[in-house]
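K.L.:
What follows is a predicted structure for the sequence shown.
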Amino acid sequence: MSGFEHVLLERADGIGTITLNRPDKLNAFAARMPREVAEAVQELAEASDVRVIVVSGAGRAFCAGADIEYMERLVEANDVEAARALIDAGGEIVTTIRNTPKPVIASVNGPAAGGGANLALACDIRLASDRATIGQTFNRIGLHPDWGGTYFLPRLVGPSRALELIYTAEMVDAAEALRLGLFNRVVPHDRLAAETSALAATLAAKPPIALALAKRAVYESGDRTLPEMLDRELEHQLRCFASDDVREGLQAFLGKRPPVFRGR
């Protein structure tokens, strides 16, 4: 366990879990908390014993974005450097999530607003409680989306729907977020932890090389041509073909036993 004030960090069975831990403030970001999250994400991204990363929130919220009282103090003091540090930390967090070869799951247990929404959108997969809500609430207090919202949101829902969500700043309920593609799956609130653990365990048992290369290819495909992606698939497939994991997968299939992939 790392010594963070507002972040809980756990590792077990190949799964690293980051829990935003400021439940009395709906896990809203203030002061050093974004930096702690950035350090926690980086730690798990580099950890050799972690194959899957899970991000969730303590209490009844995932993350309410920036702490309003903290933001008011920054505005009153005209503390541009502290505001820049908050935004820069968010950029570092979402960039690390996107660049790590490991699958990253957001377990959205409640409201995800502003930067908290975009933290969830940065993750590869979003499992949500039926009590969860999500929204680009920035302009309610006169602000512009940050933490990658203008990048992730239109890629998920298209530019027109993204602008509608940004313009209205409405919180979308779980059913609508699922329909829009903001959430991958919605489950009963009391099943979220178990469903998240089951998915994380499933992914942790998968071949790490194949998953890492697939993540890279899918995210690269947005600005590539079909011929370029076919070349990338050939490159990645041959890398997998040469791995010990392929031999293990084939032998396990033929031997009618579960494979044990070691990422080699």
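P.N.:
Nice, thanks for sending it over.
K.L.:
rest of the way, CA atoms for contacts and neighbours
P.N.:
Will do.
K.L.:
which helix is the longest one in this structure?
P.N.:
Counting residues, the longest helix found in the chain (DSSP state H) is helix 80-99.
K.L.:
And the next helix or strand past that helix?
P.N.:
strand 104-108 (DSSP states H and E).
K.L.:
and that next one, what other elements does it pack with?
P.N.:
Packing contacts for strand 104-108, counted by 3 or more Cα pairs under 8 Å, 6 or more residues apart in numbering; DSSP states H and E, involve strand 52-57, strand 125-129, helix 192-204.
K.L.:
one more time with 6 Å, if that's ok
P.N.:
Helices and strands touching strand 104-108, by 3 or more Cα pairs under 6 Å, 6 or more residues apart in numbering; DSSP states H and E, are strand 52-57, strand 125-129.
K.L.:
looking at those, which is closest to Asp244?
P.N.:
Smallest distance to Asp244 across the helices and strands packed on strand 104-108 (Cα to Cα): 20.2 Å, for strand 52-57.
K.L.:
What are the contacting residues of that closest one?
P.N.:
15-20, 62, 102-107, 204 (Cα atoms under 6 Å, 6 or more residues apart in numbering).
K.L.:
want to throw the residues you listed into CSV with distance to Pro34 and neighbour count?
P.N.:
Shown next, in CSV, are the contacts of strand 52-57 (distance: Cα to Cα, whole Å; neighbours: other Cα atoms under 10 Å):
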residue, distance to Pro34, neighbour count
Ile15, 22, 20
Gly16, 18, 24
Thr17, 16, 26
Ile18, 12, 21
Thr19, 12, 21
Leu20, 10, 27
Phe62, 14, 33
Lys102, 21, 25
Pro103, 21, 22
Val104, 18, 27
Ile105, 18, 24
Ala106, 16, 26
Ser107, 18, 27
Ala204, 27, 21
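K.L.:
Max pairwise distance over those: which two?
P.N.:
The widest separation within these (Cα to Cα) is 23.0 Å, between Phe62 and Ala204.
K.L.:
Could you count how many residues lie near the residue nearest to Arg140 when sequence neighbours are not counted?
P.N.:
Distance criterion Cα to Cα, 6 or more residues apart in numbering; nearest residue to Arg140, sequence neighbours excluded, is Ala169 at 6.7 Å. Look at Ala169: counted by other Cα atoms under 10 Å, it has 18 neighbours.
K.L.:
could you point out which element follows the helix or strand where Pro227 lies?
P.N.:
Per DSSP H and E, Pro227 falls inside helix 226-241. Where DSSP H and E defines the elements, the next helix or strand beyond helix 226-241 is helix 244-255.
K.L.:
tell me the angle of that next one relative to helix 226-241?
P.N.:
70 degrees (axes from the mean of the first three to the mean of the last three Cα atoms, to 10 degrees).
K.L.:
Run the chain-centre distance for helix 244-255.
P.N.:
Offset of helix 244-255 from its chain centre (Cα atoms, centre = their mean, to the nearest Å): 31 Å.
K.L.:
take the one below as the second:
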Amino acid sequence: MDYTDILYAEANQVATITINRPKVYNAFRPRTVVELLDAFLKAGWASDIGAIVLTGAGDKAFCTGGDQSDHSGQYGDGSTRGTVGMPVEELHSVIRDVPKPVIAKVRGYAIGGGNVLATICDLTIAGEGAIFGQVGPKMGSVDPGFGTAYLARVVGEKKAREIWYMCRRYSARQAMEMGLVNAVVPDDKLDAEVETWCAELVQRSPTAIAIAKKSFNADSDSIRGIGGLGMQALRLYYATAESQEGVKALNEKRPPRFRDFLK
């Protein structure tokens, strides 16, 4: 597959997948998700790859979720797949399913769907300037699967509800304190730190790691079914005026008036 939205590289038994849309803070459109799926499947089943790194281009953002300015299809011609117009649930599943540890290397913003990706990755390493958080209820959206239920397993029920209900921003240090991040280093040391973790990972037994990952996932895999049901509900929600008010308000640079649509 020819990539336009991501970069793919292999070195030292590590595959690095980079969302390459820095002008929109590495927000993803349908094509981006399809390319990410292809790259993860390529790296995830390559026998000479011991670890996968997911990151974003530039220093402003890891990923900021769905691109609200681009709802074109995966190939730019209107064609797409997925319950909500892009195969995000497939992407979440493939990150969990590939038998390799996936590290989220976070610079800048990990917001919305980007925060969900960082949560789902096996490990998350952040620069000190990284910012984490959710925006769903501010934008007329939500992640009704791994982004909510699995987040609660990572940071606890109370904190997960705070993250989603309040839509606040959290520093890298705060994210590490709540268990969302494994390590925080100065921004200029982030690449070297991730390389160090990867160098250790590729020395481990790949079969043992694959079994361990499957075992970890087995305990929370029921969330996949919950998410599938939730995505069907989300599709219906996106068609409502209440949901559409979020993007409309953003474009008009005003506070959203969601409650006007409860009548």
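P.N.:
Perfect, thanks for sending it. Note that this is a predicted model, so its numbers are computed, not measured.
K.L.:
nearest to Leu119 of structure 1, of the contacts of strand 52-57 of structure 1?
P.N.:
Scanning the contacts of strand 52-57 of structure 1 for proximity to Leu119 of structure 1, where the rule is Cα to Cα, the winner is Ala106, at 8.3 Å.
K.L.:
Would you check that my belief about the closest one contacting Ala120 is correct?
P.N.:
Yes - counting by Cα atoms under 6 Å, Ala106 of structure 1 does reach Ala120; the two are 5.5 Å apart.
K.L.:
what about Gln174 of structure 2, helix or strand, and which?
P.N.:
helix 172-177.
K.L.:
next one: Asp219 of structure 2
P.N.:
helix 206-220.
K.L.:
do the same with Asp38 of structure 2
P.N.:
helix 30-44.
K.L.:
quick check: angle from that helix to helix 88-97?
P.N.:
Using the same axes, to 10 degrees: helix 30-44 of structure 2 against helix 88-97 is 20 degrees.
K.L.:
Same question for helix 30-44 of structure 2: list its buried residues.
P.N.:
Using 16 or more other Cα atoms under 10 Å as the test for burial, helix 30-44 of structure 2 gives 30-41, 43-44.
K.L.:
Reformat those residues into a markdown table and put distance to Glu162 of structure 2 next to each item.
P.N.:
A markdown table is the format used below for these (distance: Cα to Cα, whole Å):
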| residue | distance to Glu162 of structure 2 |
| --- | --- |
| Pro30 | 29 |
| Arg31 | 32 |
| Thr32 | 29 |
| Val33 | 28 |
| Val34 | 31 |
| Glu35 | 32 |
| Leu36 | 29 |
| Leu37 | 30 |
| Asp38 | 34 |
| Ala39 | 33 |
| Phe40 | 31 |
| Leu41 | 34 |
| Ala43 | 35 |
| Gly44 | 33 |
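K.L.:
closest to Gly112 of structure 2 among these?
P.N.:
Nearest member of these to Gly112 of structure 2, counting by Cα to Cα, is Val33, at 14.8 Å.
K.L.:
ok, now how distant is that closest one from Arg81 of structure 2?
P.N.:
According to Cα to Cα, to the nearest Å, Val33 of structure 2 stands 10 Å off from Arg81 of structure 2.
K.L.:
repeat for Glu157 of structure 2
P.N.:
Glu157 of structure 2 is 32 Å from Arg81 of structure 2, by Cα to Cα.
K.L.:
cool, and Asp38 of structure 2?
P.N.:
14 Å.
K.L.:
Centre-most residue in structure 1?
P.N.:
Cys123 (2.2 Å; Cα atoms, centre = their mean).
K.L.:
follow-up on the earlier one: check the mean deviation of the helix holding Asp38 of structure 2 from structure 1.
P.N.:
On superposition with structure 1, the mean distance recorded for helix 30-44 of structure 2 (mean Cα distance after the TM-score superposition for structure 1) is 1.2 Å.
K.L.:
what angle separates that helix from strand 102-106?
P.N.:
130 degrees.
K.L.:
Mind giving me the packing neighbours of helix 30-44 of structure 2?
P.N.:
Taking 3+ Cα pairs under 6 Å, 6+ apart as the contact cut, helix 30-44 of structure 2 packs with no helix or strand.
K.L.:
which residue in structure 1 lines up with Lys214 of structure 2?
P.N.:
Under the alignment (TM-score structural alignment), Lys214 of structure 2 pairs with Arg216 in structure 1.
K.L.:
Doesn't Pro137 of structure 2 belong to a helix?
P.N.:
Yes - according to DSSP: H, G, I helix; E, B strand; the rest coil, the state of Pro137 of structure 2 is that of a helix.
K.L.:
can you count the residues close to it?
P.N.:
Neighbour tally, Pro137 of structure 2, other Cα under 10 Å: 16.
K.L.:
what's the burial count for Phe253 of structure 1?
P.N.:
12.
K.L.:
what about it, distance to Pro207 of structure 1?
P.N.:
14 Å.
K.L.:
Please apply the same query to Leu74 of structure 1.
P.N.:
In terms of Cα to Cα, Leu74 of structure 1 sits 46 Å off from Pro207 of structure 1.
K.L.:
Please apply the same query to Leu9 of structure 1.
P.N.:
Leu9 of structure 1 is 24 Å from Pro207 of structure 1, by Cα to Cα.
K.L.:
sec struct for Glu10 of structure 1, please.
P.N.:
Assignment for Glu10 of structure 1 (three-state DSSP): strand.
K.L.:
re earlier: higher neighbour count, Leu74 and Pro207 of structure 1?
P.N.:
A direct count of neighbours by other Cα under 10 Å for Leu74 of structure 1 and Pro207 places Pro207 higher, at 23 against 15.
K.L.:
Structure 1: which residue goes with Glu193 of structure 2?
P.N.:
Glu193 of structure 2 maps onto Glu195 in structure 1, by TM-score structural alignment.
K.L.:
now that match: how far from Asn109 of structure 1?
P.N.:
12 Å.
K.L.:
ok, these two, which is more surrounded?
P.N.:
Asn109 (26 against 19).
K.L.:
which residue in structure 2 lines up with the more buried one?
P.N.:
Aligned partner of Asn109 of structure 1 by TM-score structural alignment: Arg107.
K.L.:
residues contacting that match?
P.N.:
59, 61-62, 127, 130.
K.L.:
Let me have the helices and strands packed on strand 104-108 of structure 1 in a markdown table, extended by mean neighbour count.
P.N.:
Formatted as a markdown table, those follow (neighbours: other Cα atoms under 10 Å):
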| stretch | mean neighbour count |
| --- | --- |
| strand 52-57 | 25 |
| strand 125-129 | 25 |
